[in-house]
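Trainee: The sequence isn't on hand, but the structure is:
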């Protein structure tokens, strides 16, 4: 195949790949951008967990102690604010969007508890797992909403 030349450049040349971003904008830490909205996340999650048994409350309080990274809620909050800039021009976080951020953390935490049971893990986030402290049955049932209040004992 003969390549046509124009001004001593090939018309079918390979594209140049840019390896760095040239911008005057400073990169911002995503956690600092969402810090205000994440501030009371774990306390608000605990308020939403309507538990009738003291032991069930202790299990929930143990896992929602505020020492998680809250990576998923941060993503939800930042995406919600970015989308809201286009709809309400202020980027204000709506209550329903914050609820989704809380729910994402609750689902993630439940998956960690179940992983700990499956892996028979003794520690998570530098402390004992629920299954290590309270046993496998309670660890599994604590995040099963339809059966936890009736089957914990």
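Mentor: Received it, and whenever you're ready, just let me know what you need. Values in this document were obtained by computation on a predicted structure and should not be read as measured data.
Trainee: Please count neighbours and contacts with C-alpha atoms only from this point.
Mentor: Fine.
Trainee: As a check, name the ranges of all helices in the chain.
Mentor: Under the criterion DSSP state H, helices of the chain are mapped to 30-38, 41-48, 54-63, 71-87, 95-119, 130-134, 136-142, 148-151.
Trainee: Format these as a markdown table; extra columns: mean neighbour count.
Mentor: Below are the helices of the chain laid out as a markdown table (neighbours: other C-alpha atoms under 10 Å):
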| stretch | mean neighbour count |
| --- | --- |
| helix 30-38 | 14 |
| helix 41-48 | 16 |
| helix 54-63 | 16 |
| helix 71-87 | 17 |
| helix 95-119 | 17 |
| helix 130-134 | 17 |
| helix 136-142 | 20 |
| helix 148-151 | 14 |
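Trainee: Kindly reformat those as CSV containing distance to residue 10.
Mentor: Shown next, in CSV, are these (distance: least, C-alpha to C-alpha, whole Å):
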stretch, distance to residue 10
helix 30-38, 43
helix 41-48, 57
helix 54-63, 62
helix 71-87, 42
helix 95-119, 51
helix 130-134, 65
helix 136-142, 64
helix 148-151, 69
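Trainee: of the ones you listed, which approaches residue 9 most closely?
Mentor: Closest approach to residue 9 among the helices of the chain (C-alpha to C-alpha): helix 71-87, 42.0 Å.
Trainee: Comparison target below:
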């Protein structure tokens, strides 16, 4: 299993030959299938310049001090972002631009989810989740060589 994890590390840093070598060693040593399936070896061409852009509004205005987090999402992850995922899968975080814009650049081939952090006045922390509605929520965002850039448009959050 350690050889497969090394293959994943080498793959992450674009070292395809080393990744393949450790991957093959792990297979030969009988690595567990669930560990093997977590590793993506680089294709001949690797996506390293993926982009996700969008805008955020809360009740029609740009929320002051808001931040947007980008998290790697895996196929078996729960529908909602769990706290343990937030800690272990954070890919990037950014502040909103003046017009509520956000942009994540230099992304790899993955599926992603967004999370938004605002102050208490924009989205009160003590209200029921049913009082919050979303328009144009992106759900799972996938980037790959065929789809390296995604413009999410305006994500609108309404708080009752």
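Mentor: Everything's here; your move. Model, not experiment: these values are computed from the prediction.
Trainee: Need the TM-score between these chains.
Mentor: For this chain pair, the superposition-based TM-score is 0.27 by TM-score structural alignment, normalised by the length of structure 1; 73 aligned residues with a C-alpha RMSD of 5.2 Å.
Trainee: List just the one of the helices of structure 1 that sits closest to residue 6 of structure 1.
Mentor: Across these, residue 6 of structure 1 has its closest neighbour in helix 71-87 (44.3 Å, C-alpha to C-alpha).
Trainee: for structure 2, which strand is longest?
Mentor: In structure 2, assigned by DSSP state E, the strand with the most residues is strand 149-159.
Trainee: for the host helix or strand of residue 18 of structure 2, packing partners?
Mentor: Applying DSSP states H and E as the criterion places residue 18 of structure 2 in helix 16-28. Judged by 3 or more C-alpha pairs under 8 Å, 6 or more residues apart in numbering; DSSP states H and E, helix 16-28 of structure 2 is in contact with helix 2-12.
Trainee: Enumerate the positions of the helix it packs on that are buried.
Mentor: Using 16 or more other C-alpha atoms under 10 Å as the test for burial, helix 2-12 of structure 2 gives 3, 4, 5, 6, 7, 8, 9, 10, 11, 12.
Trainee: before we move on, the earlier item: which secondary structure elements does the longest strand of structure 2 contact?
Mentor: Other elements packing on strand 149-159 of structure 2 under the criterion 3+ C-alpha pairs under 8 Å, 6+ apart are strand 50-58, strand 132-135, strand 141-143.
Trainee: now do 7 Å
Mentor: Under the contact criterion of 3 or more C-alpha pairs under 7 Å, 6 or more residues apart in numbering; DSSP states H and E, strand 149-159 of structure 2 touches strand 50-58, strand 132-135.
Trainee: Adding mean neighbour count and distance to residue 86 of structure 2, write those out as JSON lines.
Mentor: Shown next, in JSON lines, are these (neighbours: other C-alpha atoms under 10 Å; distance: least, C-alpha to C-alpha, whole Å):
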{"stretch": "strand 50-58", "mean neighbour count": "19", "distance to residue 86 of structure 2": "18"}
{"stretch": "strand 132-135", "mean neighbour count": "13", "distance to residue 86 of structure 2": "20"}
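Trainee: could these go into TSV alongside distance to residue 69 of structure 2?
Mentor: As requested, those are exported to TSV (distance: least, C-alpha to C-alpha, whole Å):
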stretch	distance to residue 69 of structure 2
strand 50-58	12
strand 132-135	17
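Trainee: before we move on, back to that, what angle separates the longest strand of structure 2 from strand 50-58?
Mentor: If you take axes from the mean of the first three to the mean of the last three C-alpha atoms, to 10 degrees, strand 149-159 of structure 2 sits at 20 degrees to strand 50-58.
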